[in-house]
Structures are given as C-alpha cells and as structure tokens.
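Undergrad: no sequence on this one, just coordinates:
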C-alpha cells in the first residue's frame, strides 16, 4: 500500500539484484547453471526462469526455488493449494498481498479469440484423436451459441455472464470457421454446419458491402457514429476477417452445393485484388482464401476412412460422408463438376 504500482509482468520476472538478496552465493551459482539466469537478464534486463536442460534438480537448486516461491506467493508450496488472482485493478492495488502483487485476471470472453482457439482444438483433435480437445472445443462453441445471441443478433463480448457489443466481422468470420472446423470433425451430423449457415446469413445481411464487395468491420446498424466504415484485409495479431470470411464462403459452397457462396467469394477476392497485387505480404489470409477458391476440393468418403484422411495436411479440402463408393476405393475426389 502506498508504494508505486508495479509494471505489467513484474510478478513473473526477477532482477539479478533480487536473486542476489534472496539466495546464498552457492544457490545463485547453481541456479545459473540450471536456468537461463544472467546479470543482464534474458528479458528486458530481467530474468525469466527457463530450464537449460531436463532432469532432476539438485537439493541446492530446489532450496533456491523454494525461496523464490515464498517471495512471489508469500507462502510455502506445502501451505498453498491455489493462489487467488486479483479480481480487478482496485483489489490488486489495495489488498495486502503477502508476496508480490499478482496480475489481474481479465474475465471477459471475446468471441473472435475463442473462435481461433476452437479451430485450433478441432484441428488438434483431427490429427491426434485426443477426445479432450474436441470436448473443450465443443464446450466453448456451445457457450457462444447459447449465450452470445440477444434478440436474434450475435454479440462480441461476455462479461460476468452478460453478452454485450454487437459482433464485428472477425467475430462472425472466426466463429463460422470454428463451426466448419467442428463440422469436419463430426461430418455424420449437420449440427455445426446448420449453425454456420444461419450465422453466415446474418453476417451477409448486416456486414456485406453490396457496392464494393467484402465485409465491413461493423454492422450496418452499429455504424451510425462512424465517419468511415472500414473493411479489414490486413493480417495483424489475428488473421484478416475478410480473408477468413472468403475462405469460409468457399467451404460453405462445398458443404452445401450452393453456388451463391462461391459468387460472394469471387466478389470478395475482386474487391481486394489491388491490395493483393501491391502488398501481398500484408494479407496472407486473402491468399489462403484464393487458394480455397482456386483449388477447393470435396472428398466423399466413408466414416471408416474419414479419420485417417482428416489427420493429413489437406489445406483446401472439405469432407463429406458417402453412403456408397466404387469398389476398392478410398473416396471420391471432386473439383468443380468432376469426381
């Protein structure tokens, strides 16, 4: 209390002078042998403890780590089952913490970010067949489906069980992709595909640019105060919403045989054609969408064959269950009107 507020991340790092104060000379020497600890630090002049090699640690190093644990958490490992994080900024600053002031936990749920995680988990399940990956992905997707729609409209955030802020283009694009990725994991049922089709309809109604092609960042009924409605095409910390959205349209065309999706995908690619020509390094997601548009492939196969095929790297492929295949065949590979 009354002290200066620590900078972000201070909870996790150690200055060399702190280590010198907390540890004996022998403990510090052995710690440096086992961890990436130096006088100059390995991250912004401070030290993040990283093991140099695997294997058992010496008793001296274990003692040193125990001292650091107490300095950070204010209790011994035996007496502390779980460490309660700070629930908000005020609690972090005002509560008397026995060790260091912990980082505040940000408890809001963002649809776009969770959707990227769902896609990653779905892909991991397809490759490794670990049921827990699919369980986590479906639980997260079900939460979004059950909690992020208010009066029939999709919402971006959830804070303390309250959905808020109308969804933006990345929320639509990434969640539709997540639903299609889940559909790929369980093609026997159309639950996820039906959700994706319904959400794509809302996406097209409120964010599609009829005049220019592509999707605006914000919906038509949430943009009254904006001077300009932007259309995101650059990949930053997250992929471009339009790149992911256009690839989704091609996938939906393969899943449904509805060529309207393919028409929209073509319009979207044409809308960003000049950007793709002039600064291709800025928009790799649009080139992924172009790859889907040019090389999209539908593989019709049996449920038995599907699992072995799903684990392969087939970047522009959609799977469908075929009730009957030609004798001695693995599946039908279809591009355009040819199989």
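TA: Perfect, I can see it now. Given the structure is predicted, the values throughout are model-derived calculations rather than measurements.

Undergrad: C-alpha from now on. contacts and neighbour counts both.
TA: Noted.

Undergrad: most centrally placed residue in the chain?
TA: Closest to where the C-alpha atoms of the chain average out (C-alpha atoms, centre = their mean) is residue 116, at 2.8 Å.

Undergrad: which helix or which strand is home to that one?
TA: Here residue 116 sits within helix 111-128, counting by DSSP states H and E.

Undergrad: just residue 28 next, same as before
TA: Judged by DSSP H and E, residue 28 forms part of helix 25-34.

Undergrad: and that helix, what does it pack onto?
TA: Judged by 3 or more C-alpha pairs under 8 Å, 6 or more residues apart in numbering; DSSP states H and E, the packing partners of helix 25-34 are helix 59-73.

Undergrad: what packs against the helix it packs on?
TA: Helix 59-73 packs on helix 25-34, going by 3+ C-alpha pairs under 8 Å, 6+ apart.

Undergrad: in the helix it packs on, what counts as buried?
TA: The neighbour-count check on helix 25-34 (16 or more other C-alpha atoms under 10 Å) flags 27-28, 31-32, 34 as buried.

Undergrad: what of stretch 214-232?
TA: 214-219, 229, 231-232.

Undergrad: just the buried positions in the helix or strand that residue 277 is a member of, please.
TA: Assigned by DSSP H and E, residue 277 belongs to helix 273-278. Buried residues in helix 273-278, counting neighbours by 16+ other C-alpha under 10 Å, are found at 275-276.

Undergrad: so which elements touch the following helix or strand past that helix?
TA: Next helix or strand after helix 273-278 toward the C-terminus (DSSP H and E): helix 284-295. Packing partners of helix 284-295 (3+ C-alpha pairs under 8 Å, 6+ apart): helix 241-256, helix 259-271.

Undergrad: let's see it at 10 Å
TA: helix 241-256, helix 259-271, helix 273-278 (3 or more C-alpha pairs under 10 Å, 6 or more residues apart in numbering; DSSP states H and E).

Undergrad: want to compare, so here's the second one:
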C-alpha cells in the first residue's frame, strides 16, 4: 500500500487520468489509501523505552501488518513503516504541502526508530514486539530475540539488498535524509545544526556499506548519492510562495522535470509559513509574507535563484 500511494502521488499532475475521470483522480485515491491506513491500521500507545540505562515512557504509533474484516494482531515490519513514511512524504508534496501528511510522516518515522533502530547502525526488519492486543495501555518493548519471551523469536534480520521491493534500510535512509532536508535546523547566520535524522542516516549508510559491500542495493546508493550532494550544499530547496491555487500550475511544471536531489517547501498558507518558520528559519527570508505573488524559488545552500513567475520560467530554469 505504501508503494502504491507513492506511485499515485507521483502520477498526480504528470499522468493524465483515463478519459472521463477527474483530474485529481490519482491524488484522491492516494489520500483515501493513506487515510484508511491511518484510521484502521494504526494504533497510538505508550511503550517503555530504555535511554541511558533508565526506563522512560514514550508514545508511539503501531502500524499493523494486515486488515481483513478488521485489523489483525500482527505488527508491521520495518518495510511497512518505511514504505508508509515514504508515501506520506510523497503525499505531502503531491497535495501542495498539506501538513497533516508531513506531521504524520514525522511521527511514524520516529515510531519506526523506537521499534526497529539498531544502535550499531541500520534498522532491524522485526519490531521489538511481535504482536499486540487491540487496546494496549502501556507496553514494555520486548527483546524478541529472547526465546523465553512470550513474544520471542530466535533471530532478528536486517535487509539491505533490493529485490522485487526496495530494501527497508535503503528506503529508510532516504526518508531520514528527506526529513532532515525538510526540517533541518539552520539559524539566520547560516550555521547548520545536524538533526537526529541526519546522524542516523550517516550511521546507517556508513555501517551497512562497510559490512555489506557489493551490488544489489541500488536504493542504498541513491541515499548515499543524496548524502554526497547534501554535504556539498547542492540539494535543491524548492519554495512555492503565494496563494495555494495560484501556484498549482508552477508546481505541475516543476513535477514535469526529474529532480531527484530536491526537496519542496510550500509556503502558500499562514499555517505553512508558521510551521517552516519554526522548523527551517533560514527559509523565511524568502517567503515575504502572505501577499507575495505566486512564484517558485530554487535555493542551494544560502543562494537562491531569481523567482520563477510563469510556467515558462520554471521550465527554462530547470532545463539549464
């Protein structure tokens, strides 16, 4: 479902729906699928985690593996979380910056870290809990490699090679890097502060490439390429400013070009401007308030191009 939501979100505005179908067909279906998972296949609960040798409660979103006439009891695996986070990030962009999807992506990613992260680097495929009741209150995260545990299994695995589906670690590395780019902390003087997303992405890629060199993991190489571009301040930050309905044509023009090392910020509403003012204060220099004319601005590091005011401007800039 996560991969299908990403496909639908990517098709919106680029692929024409079948004759007689509404123009937003693919986006509508993506939203329906994402909302079904959020409503029927997720559960908010509290778990006890160990940090610095001390136990503390933490709230997580549990994602369930299957649904048939009701939610099953088996918890999702790492790939379920990774694909859903990727889908939510894609849906945030396709929907013109609907922050509910970005906020949910952040929460699901942080839950994934609690349930699957290996402090030596990378994500286990199995959660620390193998199953859950339908209405837990507080659950202690169980080491499921302990066979004495009622939830125990003998082995936790870690997948990095792509097969019919991309590997959960490859997709998760990209999710961490995209979230870092969306929510990176940088002050007005341009001093950047490494986010926990970036630190985990570096550890994941460094550890897994060292332990498992070779071919068969293109998604990991995509993430490594993004990280290289990021370190060279070459990730393109695309800002859409002005009224939401007025920037749709500019956004479609942007989506018609392939920019794999870019991240999109929408500042077309007061809520969005306030959100990114808190999350990425260095970008608010460009947003110019709510009365700015519809435009797209492309920034790399602290340098921004002249605003694109028309579709032709967008194509001319991106085709250079």
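TA: Ah, there it is. A quick note: this is a predicted structure, and the numbers were derived from the prediction, not measured.

Undergrad: hey, which of the helices and strands packed on helix 284-295 of the first structure is tucked in deepest?
TA: Of these, the one with the most neighbours on average (mean count of other C-alpha atoms under 10 Å) is helix 241-256, at a mean of 25.

Undergrad: what range in the second structure matches that one?
TA: Using TM-score structural alignment, the residues of the second structure aligned to helix 241-256 of the first structure are 168-183.

Undergrad: quick one: the matching stretch to the first structure mean distance?
TA: Its aligned residues in the first structure lie a mean 0.6 Å from stretch 168-183 of the second structure after superposition (mean C-alpha distance after the TM-score superposition for the first structure).

Undergrad: circling back: list the buried residues in the helix holding residue 116 of the first structure.
TA: 111-112, 114-127.

Undergrad: can you list contacts of the following helix or strand past that helix?
TA: Downstream of helix 111-128 of the first structure, the first helix or strand assigned by DSSP H and E is helix 131-147. Here helix 131-147 of the first structure makes contact (C-alpha atoms under 10 Å, 6 or more residues apart in numbering) with 109-111, 114-115, 117-126, 148, 154-158, 161-163, 175, 178-179, 181-182, 185-186, 192, 195.

Undergrad: recalculate using a threshold of 7 Å.
TA: 118, 121-122, 124-125, 163 (C-alpha atoms under 7 Å, 6 or more residues apart in numbering).

Undergrad: between those residues, which sits nearest residue 258 of the first structure?
TA: Nearest to residue 258 of the first structure, judged by C-alpha to C-alpha, of the contacts of helix 131-147 of the first structure is residue 122 at 24.8 Å.

Undergrad: corresponding residue for the closest one in the second structure?
TA: In the second structure, residue 122 of the first structure lines up with residue 9, judged by TM-score structural alignment.

Undergrad: isn't its match up against residue 90?
TA: Yes. Assessed by C-alpha atoms under 7 Å, residue 9 of the second structure is found in contact with residue 90 at 6.1 Å.

Undergrad: if we can go back for a sec, out of the buried residues of stretch 214-232 of the first structure, who's nearest residue 299 of the first structure?
TA: Residue 299 of the first structure has its nearest neighbour among these in residue 214, at 27.9 Å by C-alpha to C-alpha.

Undergrad: and the helices and strands packed on helix 284-295 of the first structure as a markdown table, adding distance to residue 294 of the first structure?
TA: Shown next, in a markdown table, are those (distance: least, C-alpha to C-alpha, whole Å):
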| stretch | distance to residue 294 of the first structure |
| --- | --- |
| helix 241-256 | 10 |
| helix 259-271 | 10 |
| helix 273-278 | 15 |
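
Undergrad: go through those helices and name the closest to residue 295 of the first structure.
TA: Closest approach to residue 295 of the first structure among these (C-alpha to C-alpha): helix 241-256, 10.0 Å.

Undergrad: need the counterpart of residue 146 of the first structure in the second structure.
TA: Using TM-score structural alignment, residue 146 of the first structure pairs with residue 39 in the second structure.

Undergrad: burial check on its match, number of neighbours?
TA: By other C-alpha atoms under 10 Å, the residues close to residue 39 of the second structure number 10.

Undergrad: what ranges do the strands span in the stretch 51-200 of the second structure?
TA: In the stretch 51-200 of the second structure, the strands defined using DSSP state E, counting those that start in this stretch lie at 54-63, 138-140, 185-186, 192-193.

Undergrad: follow-up on the earlier one: between the helices and strands packed on helix 284-295 of the first structure, which gets nearest to residue 169 of the first structure?
TA: helix 241-256 (5.9 Å).

Undergrad: who's in contact with that closest one?
TA: Contact partners of helix 241-256 of the first structure, identified using C-alpha under 7 Å, 6+ apart, comprise 169-170, 173-174, 177, 214-215, 232-233, 259, 261-262, 265, 268, 285-286, 289, 292-293, 298, 318.

Undergrad: just give me the match in the first structure for residue 80 of the second structure.
TA: Match for residue 80 of the second structure (TM-score structural alignment): residue 171.
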